[in-house]
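**Q** build me a structure from this.
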Amino acid sequence: MDELLNYQAILAKNSPKKWHRYLYSQIPVNERLIGIKGLRGVGKSTLLLQLLSEKLSQGSRALYVTVEHPYFYRSSLFDMASTWYSYGGRYLFIDEIHKYPNWSRELKLIYDGFPDLDVVFTSSSALDLYRGESDLSRRLFVAVLHGLSFREYLSINGYFSFAKIEIEDVLNRSMEITQSIFENLKHPILPLFKDYLKSGYFPMTLEFSSDQISQRLIRIINTVLESDLSQIQGFSADNLIKIKQLLGAIAESVPFEPNISKIAEKMHLGRQTVNLYLKNLEDAKILQLLYEKTKGISLLQKPGKIYFENSNFLFSFQGTPSLGTIRETFFLNQIKNAGHLVGLAKKGDFIVNENLTFEVGGKNKDNSQIKGIEKGYLALDELEIGFGQKIPLWLFGFLY
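**A** I've put the predicted structure just below:
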């Protein structure tokens, strides 16, 4: 146990203290078992260490462990929790639970056996935390940590810390809100937005140049495929090659309108297998699948369009992606990350929460494609201040 406490002390000393991601204040205090999912590189470990530091500063007995520590070569997760509980431990923070075999069974044993011990753990976004050898659905609270919103990007880079904005205010008060933002932001917004779209979705924006970030994102995607998905889904080497081929085909022409039959024939796979691979890539936060319906989507339903999960991935794969694709990817990403339902619109580009229609484009786009729609809006790039139906695209980056 001493080696775990010493390792924790080193990490806690060097973890950021002053700036917190949006999820930090949303972690419920009355839940005994909390799982935090998210793509690699979005800051899950940092969040866990910040939660640890908070508990330690309050005088609580709290322990951070990563399942990759050599301690677990010889001891089980349950044995470690039992020892910590006997020491009077009150909180246990476990990093990267998906790398531990039988994780769900041992979490259930910990939850049931140590009623005064609160557990918070992180996992790959590809892991279905409600699946496993033991049923955790009645015990587990799941939270998702997304990449940085544009609002968080401005804050983490020291420009200004803005409060998040509800979508109703974005739609109804865009002129007032944008003017208020410019009163506090002493820097042109559009160049900052352009930088964010290329390389600002991950907290590593503080450490590396945009070119370095693009290279690192390719490595992140490969690690997700070769480690997370392979381990979680039990993929063989052949499965992995097929998934990379599928991702490569999508990367050539996103937003991709898939013909599942043709893809299946070309790759010598069944239609159901192709749909399953697409769903795996969405769960892993590499792709976003868009459907005409926003509810009741079956596992094997064909998506209408496929996007990368975020615009930074676009630049990593394509180098110079089209402006239209960048804009749509950003809008879809920020709206979905804020918890809204998004589907393909019959008129316009997207339908949000089943009653809001959006057309995404440049500042000179007119409203012809949403004409006659009661709740139709234009989300426009290269526009600083909103008015009427015309809303600056960057403002949707303040939703979370």
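**Q** going forward, measure contacts and count neighbours with C-alpha atoms only.
**A** OK.
**Q** for residue 68, give its distance to residue 89.
**A** Relative to residue 89, residue 68 is positioned 21 Å away (C-alpha to C-alpha, to the nearest Å).
**Q** can you pull up the most central residue in this structure?
**A** residue 146 (2.7 Å; C-alpha atoms, centre = their mean).
**Q** the stretch 201-350 of the chain: helices as residue ranges?
**A** Using DSSP state H, counting those that start in this stretch, the helices found in the stretch 201-350 of the chain span residues 210-223, 230-233, 237-251, 260-267, 271-283, 311-318, 323-337.
**Q** off-centre distance for the shortest one?
**A** Put plainly, it is helix 230-233. From the chain centre to the centre of helix 230-233 is a distance of 19 Å (C-alpha atoms, centre = their mean, to the nearest Å).
**Q** same check, this time on the fifth one
**A** Going by C-alpha atoms, centre = their mean, the spacing between the C-alpha centre of helix 271-283 and its chain's C-alpha centre is 18 Å.
**Q** second chain to compare with the first, below:
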Amino acid sequence: MNQIIEKYIRKQVYETPIIVSRKISTEENIKFNKREDYYKLQQRADDFLNRENEKRFFVLPGLRGVGKTTLLLQIYEYLLNEKNVNPKNLLYVSCEEINFAGEVNIKEVIESYLKIFHNTTPTLLDEDVFIFIDEVHYDRNWAMAGKIMFDKSPHIFMIFTGSSSLHLSYNADAARRLRTQSILPLNYSEHLKLKYNYFTDISKDLNDLIFKGEVESAQKKELKIQNDLISVKDYKLNDWDNYFKYGSFPSTLNEKYTSDIVRDLWSIIYRIVSNDISNIFNINRNTQNLIYRILTFLAEQKPGEISQNKVAASLNCSTSRINSIFNILEQTQLIFHCEAYGGIKKRVRKSWKYYLATPSVKNCINETLGNTILDKSDYEGVLLENLVASSLHNLSYTGDLPLFNTYYDMDKGGVDFIVQKHFQTPIPIEVGMGKKDNKQIKKAINKLNADYGIVISNKTSSIEKDEDIIYISPKTFSLL
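**A** Modelled structure (predicted):
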């Protein structure tokens, strides 16, 4: 047995019960609020303890900074203090820390833990243990290790976290054992819950507004939220503006200065490129530098101005190399794309529009490295388009709704987005800062024979419906 790994495991089992509360609380010892993902995992742990479900291997992919480690430690603390699980039956380890000691081998870590603290093997284990492993992508065989442990013992409950591209690392055999729960950046509803302990259930009503054109229920809840926030303790009038440019990552929620937030976000981007992408895709320093240049290019451009050919020409690289890096960035969820609306032939011929994961990522890169959009209103309009694209992308990605697709309008002067569920009428969406014009949306409604269209604009303070056009403020839309 690797003596360094053995010492690390002993240290983790002895120290984690002592320090866990500190890691999931503020400096004033106030526990962090819990996002919805926590309650789903808590229920899974309860099911395991009560023998009500056989699912006991869960994988949480997500960008750095979205709160995966906090989720693991919150579940750990729940089992320790509320379910009275013996500390020796709880193991939390970080593969990023183990990596400093040598090559990570999750199978060896789990077997060593069982030998040290239970004097047994996975097959002979006769009591329930909970194993939480952070940053599992440092072990290329993490999925097989989890699958082997799952098969050897019904007494092992596992939660693994790691890069957003974890889905690339397991085969169909492992997939049958594990359940994936992607951890996404915060929408504004989650931001309010985590930062101010304010709860809202408007999301479903906004879903119905967008996909069914039903506005009344969303209007009532929007008004309630507007009235409630006036009396929420410590809530500032510019909170949404800060969320818009600097929010969506729980790790920056309690930062006081925007300069510190920008540095923290840049650190997240840096570690994704230099650690996660480099480890998973085995790229060299030159390719890392090219990735930074591509991210900078994407951040300073308007989405409609981006094509892989243009990026290749601007950076003096081959289109094939640029295409490969775009694929890597999409797999790690630092960027995503929208295709043109239309038939397969049209979509194949047209370039894709690319967006950064959140407007805060786009803004962070621009504030760190500078941008070429000099007009403040134009710049905020580009960020707002990114926010809407991110919200729609994440909503589709969670699977909370029947599958829908988000496209861009390829017509000159067309709307920004067209969303469509399979076989249903498409819905045009226009986005803009400083305007509430209805010419484009009217044209799109007629062209698509849509029942209604949606305008997301800061010229609207509350949800309105005027004939076949629904107007929504960016702040309300971000609650989706």
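**Q** returning to what we had before: same list (the helices of the stretch 201-350 of structure 1) but as CSV, adding mean neighbour count and distance to residue 390 of structure 1.
**A** Formatted as CSV, the helices of the stretch 201-350 of structure 1 follow (neighbours: other C-alpha atoms under 10 Å; distance: least, C-alpha to C-alpha, whole Å):
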stretch, mean neighbour count, distance to residue 390 of structure 1
helix 210-223, 16, 30
helix 230-233, 14, 44
helix 237-251, 15, 30
helix 260-267, 14, 36
helix 271-283, 19, 31
helix 311-318, 21, 22
helix 323-337, 20, 14
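**Q** now render the ones you listed as TSV, adding distance to residue 107 of structure 1.
**A** TSV is the format used below for the helices of the stretch 201-350 of structure 1 (distance: least, C-alpha to C-alpha, whole Å):
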stretch	distance to residue 107 of structure 1
helix 210-223	25
helix 230-233	17
helix 237-251	29
helix 260-267	39
helix 271-283	22
helix 311-318	34
helix 323-337	28
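**Q** picking that back up, and the residue nearest to the centre of structure 1, what pairs with it in structure 2?
**A** Aligning on TM-score structural alignment places residue 146 of structure 1 opposite residue 184 in structure 2.
**Q** next, its match: secondary structure please.
**A** Under the three-state scheme (DSSP: H, G, I helix; E, B strand; the rest coil), residue 184 of structure 2 adopts coil.
**Q** which ones are touching it?
**A** For residue 184 of structure 2, the contact set (C-alpha atoms under 8 Å, 6 or more residues apart in numbering) comprises 62, 63, 66, 394.
**Q** which one of those residues sits closest to residue 201 of structure 2?
**A** residue 394 (17.4 Å; C-alpha to C-alpha).
**Q** contact partners for the closest one?
**A** Each residue near residue 394 of structure 2 by C-alpha under 8 Å, 6+ apart is listed here: residue 184.
**Q** state the number of residues packed around the residue lying closest to residue 210 of structure 1 once chain neighbours are set aside.
**A** Excluding its sequence neighbours, the residue lying closest to residue 210 of structure 1 (C-alpha to C-alpha, 6 or more residues apart in numbering) is residue 199, at 5.3 Å. By other C-alpha atoms under 10 Å, 25 other residues sit near residue 199 of structure 1.
**Q** what is the neighbour count of residue 103 of structure 2?
**A** Count around residue 103 of structure 2 with other C-alpha under 10 Å applied: 11.
**Q** could you do residue 355 of structure 1 as well?
**A** Residue 355 of structure 1: 11 surrounding residues under other C-alpha under 10 Å.
**Q** my guess is it meets residue 375, correct?
**A** Yes: with contact defined as C-alpha atoms under 8 Å, residue 355 of structure 1 counts as touching residue 375 (7.0 Å).
**Q** which residues touch the equivalent of residue 259 of structure 1 over in structure 2?
**A** Structural alignment places residue 259 of structure 1 opposite residue 307 in structure 2 (criterion: TM-score structural alignment). Residue 307 of structure 2 is in contact with 351, 352, 353, counting by C-alpha under 8 Å, 6+ apart.
**Q** and the second one, how far is that from residue 388 of structure 2?
**A** What that stands for is residue 352 of structure 2. Following C-alpha to C-alpha, the distance that separates residue 352 of structure 2 from residue 388 of structure 2 is 16 Å.
**Q** what of the last one?
**A** Taken as C-alpha to C-alpha, the spacing of residue 353 of structure 2 relative to residue 388 of structure 2 amounts to 13 Å.
**Q** what does the first one give?
**A** Distance of residue 351 of structure 2 to residue 388 of structure 2, given as C-alpha to C-alpha: 20 Å.
**Q** which residues of structure 2 does stretch 103-121 of structure 1 align to?
**A** Counting by TM-score structural alignment, stretch 103-121 of structure 1 corresponds to residues 142-160.
**Q** what's the end-to-end length of the matching stretch?
**A** Start-to-end span of stretch 142-160 of structure 2 (C-alpha to C-alpha) is 9 Å.
**Q** then stretch 332-345 of structure 1?
**A** Using C-alpha to C-alpha, first and last residues of stretch 332-345 of structure 1 are 13 Å apart.
**Q** with stretch 470-480 of structure 2 instead?
**A** End-to-end distance (C-alpha to C-alpha), stretch 470-480 of structure 2: 15 Å.
**Q** what does that stretch contact?
**A** Stretch 470-480 of structure 2 is touched from outside by 187-189, 202-204, 206-207, 213, 222, 240, 384, 387-388, 391, 395, 452-465, with contacts defined as C-alpha under 8 Å, 6+ apart.
**Q** quick check, residue 434 of structure 2 in contact with residue 456.
**A** No: applying C-alpha under 8 Å, one finds residue 434 of structure 2 not in contact with residue 456, separated by 10.6 Å.
**Q** more crowded one of the two?
**A** Taking neighbours as other C-alpha under 10 Å, residue 434 of structure 2 and residue 456 compare with residue 456 leading, 25 against 13.
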